[in-house]
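Colleague: Take this sequence and fold it.
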Amino acid sequence: MKRDERDAGFAAYVTARRPRLYRTAFLVCGDPHEAEDLVQTALAKLYVAWPRVIAVGQVDAYVRKVIVNAHLDEVRRPHRRRERSTRDELLDRVAQAPVALEETDELWQALRGLSPGQRVVVVLRHYWGLSVNETAETLSISPGTVKSQTSDALERLRSALEQPLLTKRG
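Modeller: Sure thing, here's the model as predicted:
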């Protein structure tokens, strides 16, 4: 593959997929600056591996795995964590959703209440629409772990999201 062809293919992929990659990174980490860093890390690694990855045809899977692994590495290194943005800064950066702002805020607070592993599983399963096996492969864990993490996460989300509704009604 010639360098011009390689660069053109890579540029086309980035142009088409960058917004979705950013949204994935943001959902996983909850910080707009860290999300940008995660996407940049993933795209730098993708560029180096582009000929191999494109030959296999699993570009999205490769980039998702890099984003998730980079985030989990960051979570495991508390000395490297940056001060998180305030809630208002986060809401300013989030794309407009078809739900009311207070519902978006409640959903985001519920997602932040999940462990990093549970949040990643929810994002991969329900935002990316990956199967249990695809999620397990991406995270290098067993399908049973994906199922239990998903079940626990959804139960925690249901509980967190029902509580504000009960408070508002009652």
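Colleague: okay, CA-based contacts and neighbour counts for the rest of this
Modeller: OK.
Colleague: so C29 makes contact with A35?
Modeller: Yes: with contact defined as CA atoms under 8 Å, C29 and A35 form a contacting pair (6.6 Å).
Colleague: Let me know the next secondary structure element after the helix or strand harbouring L43.
Modeller: With secondary structure defined by DSSP states H and E, L43 is part of helix 32-56. Sequence order places helix 59-75 as the next helix or strand after helix 32-56, per DSSP H and E.
Colleague: Name the residues that touch that following helix?
Modeller: 21, 25, 28-29, 38-39, 41-43, 45-46, 53, 80-81, 116, 120, 138-139 (CA atoms under 8 Å, 6 or more residues apart in numbering).
Colleague: Can you flag the buried ones in these?
Modeller: Taking 16 or more other CA atoms under 10 Å as the criterion, what is buried in the contacts of helix 59-75 is 21, 25, 28-29, 38-39, 42-43, 46, 53, 116, 120, 138-139.
Colleague: Which pair of those spans the longest distance?
Modeller: Every pair in those was compared (CA to CA); the two farthest apart turn out to be V53 and P116, at 26.9 Å.
Colleague: quick revisit: for the helix holding L43, which helices and strands make contact with it?
Modeller: Using 3 or more CA pairs under 8 Å, 6 or more residues apart in numbering; DSSP states H and E as the contact criterion, the neighbours of helix 32-56 among helices and strands are helix 3-29, helix 59-75.
Colleague: To R156, which of those helices lies closest?
Modeller: Closest approach to R156 among those (CA to CA): helix 3-29, 16.4 Å.
Colleague: residues of that closest one that come out buried?
Modeller: Residues of helix 3-29 classed as buried by neighbour count (16+ other CA under 10 Å): 10, 21-29.
Colleague: Alongside the first, I'd like the structure of this one:
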Amino acid sequence: MMHSVTSGTNAPAFEEYADSVWPSLYRSAYLLTANHADAEDIAQQTLLKAYRSWSRIIRSDSPDAYVRRMLTNTFLSVRRPKRRRLELLTDAPPEYGAAQRPHGPEDRLTLWPHVKALPPRQRAVIVLRYYEDLSEQEIADILGCSRGNVKSTAHRALKVLRAALDPERTDGRENHHEW
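Modeller: As a prediction, the model looks like this:
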């Protein structure tokens, strides 16, 4: 995977790390971008940045959290032209992490097109919270914002998702689903 750029003394350790983290990194990138090609680009960019900062990353308390933050920041900073690739709206996301939310395959297929349509920051919060099962504080650390900001962003995103899934319920009352 990284053979052409890895040549230092840390190269074997990094290659082992990159190979082990790739499936999770790619899954997160796809959930953020909703596009396979963009997900691969962002995941690869993240690994390249991680390789360049590898000596700092391995000294951190949590290398995985460090790399996840790099991935999220890369996603949020990429400003691509508005070229959209056609993908089926029922394209299911890659397999979920520990959270396994929403619960069944039908729920995932119903919800996924609406998650894909969220603005990037809202999508990032929803993906990190409900697909990757991170705490609000972990998300705040990744996004470089306050826990309150994460909560309000999640609230706005969930409100949009609830309205999309239940358009008849527009009376302003909260419809508390377990996501």
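Colleague: How close are the two chains, by TM-score?
Modeller: Their TM-score after superposition, calculated using TM-score structural alignment, normalised by the length of structure 1, is reported as 0.78; 156 aligned residues with a CA RMSD of 2.6 Å.
Colleague: re earlier: looking at the helices and strands packed on helix 32-56 of structure 1, which is nearest to T150 of structure 1?
Modeller: T150 of structure 1 lies closest, by CA to CA, to one member of these: helix 3-29, at 14.3 Å.
Colleague: Pull the contacting residues for R85 of structure 2.
Modeller: R85 of structure 2 makes contacts with N35, as judged by CA under 8 Å, 6+ apart.
Colleague: Residue in structure 2 paired with T145 of structure 1?
Modeller: In structure 2, the residue matched to T145 of structure 1 (TM-score structural alignment) is N149.
Colleague: measure its match to H155 of structure 2 for me?
Modeller: Using CA to CA, to the nearest Å, we find N149 of structure 2 at a distance of 10 Å from H155 of structure 2.
Colleague: Report the aligned residue range of structure 2 for the helix holding L43 of structure 1.
Modeller: Helix 32-56 of structure 1 maps onto residues 36-60 of structure 2, going by TM-score structural alignment.
Colleague: Show residues contacting the matching stretch.
Modeller: Stretch 36-60 of structure 2 is touched from outside by 6, 10, 14, 18, 22, 25-27, 29-30, 32-33, 63, 66-67, 70-71, 74-75, with contacts defined as CA under 8 Å, 6+ apart.
Colleague: right, and T90 of structure 2 touches H114 too?
Modeller: No: at 10.5 Å, T90 of structure 2 and H114 do not qualify as touching, with contact defined as CA under 8 Å.
Colleague: out of the two, which sits in the busier spot?
Modeller: Between T90 of structure 2 and H114, H114 has the larger neighbour count (other CA atoms under 10 Å), namely 18 against 12.
Colleague: I'd assumed L161 was in contact with the more buried one.
Modeller: Yes: because the distance of 6.3 Å satisfies CA under 8 Å, H114 of structure 2 is recorded as touching L161.
Colleague: Show me what stretch 14-26 of structure 1 is in contact with.
Modeller: Applying CA under 8 Å, 6+ apart, the external contacts of stretch 14-26 of structure 1 come out as 32, 34-36, 38-39, 43, 64, 67-68, 123, 127.
Colleague: Out of these, which end up buried?
Modeller: In the contacts of stretch 14-26 of structure 1, the ones that pass as buried (16+ other CA under 10 Å) are 32, 34-36, 38-39, 43, 64, 67-68, 123.
Colleague: Which members of the residues you listed are the farthest-apart pair?
Modeller: Pairwise distances across those peak at 19.2 Å for L43 and V123 (criterion: CA to CA).
Colleague: ok so, going back, can you lay out the buried ones among the contacts of stretch 14-26 of structure 1 as JSON lines showing distance to D105 of structure 1?
Modeller: Output for those, formatted as JSON lines (distance: CA to CA, whole Å):
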{"residue": "P32", "distance to D105 of structure 1": "15"}
{"residue": "E34", "distance to D105 of structure 1": "19"}
{"residue": "A35", "distance to D105 of structure 1": "18"}
{"residue": "E36", "distance to D105 of structure 1": "21"}
{"residue": "L38", "distance to D105 of structure 1": "23"}
{"residue": "V39", "distance to D105 of structure 1": "24"}
{"residue": "L43", "distance to D105 of structure 1": "29"}
{"residue": "R64", "distance to D105 of structure 1": "25"}
{"residue": "I67", "distance to D105 of structure 1": "24"}
{"residue": "V68", "distance to D105 of structure 1": "23"}
{"residue": "V123", "distance to D105 of structure 1": "17"}
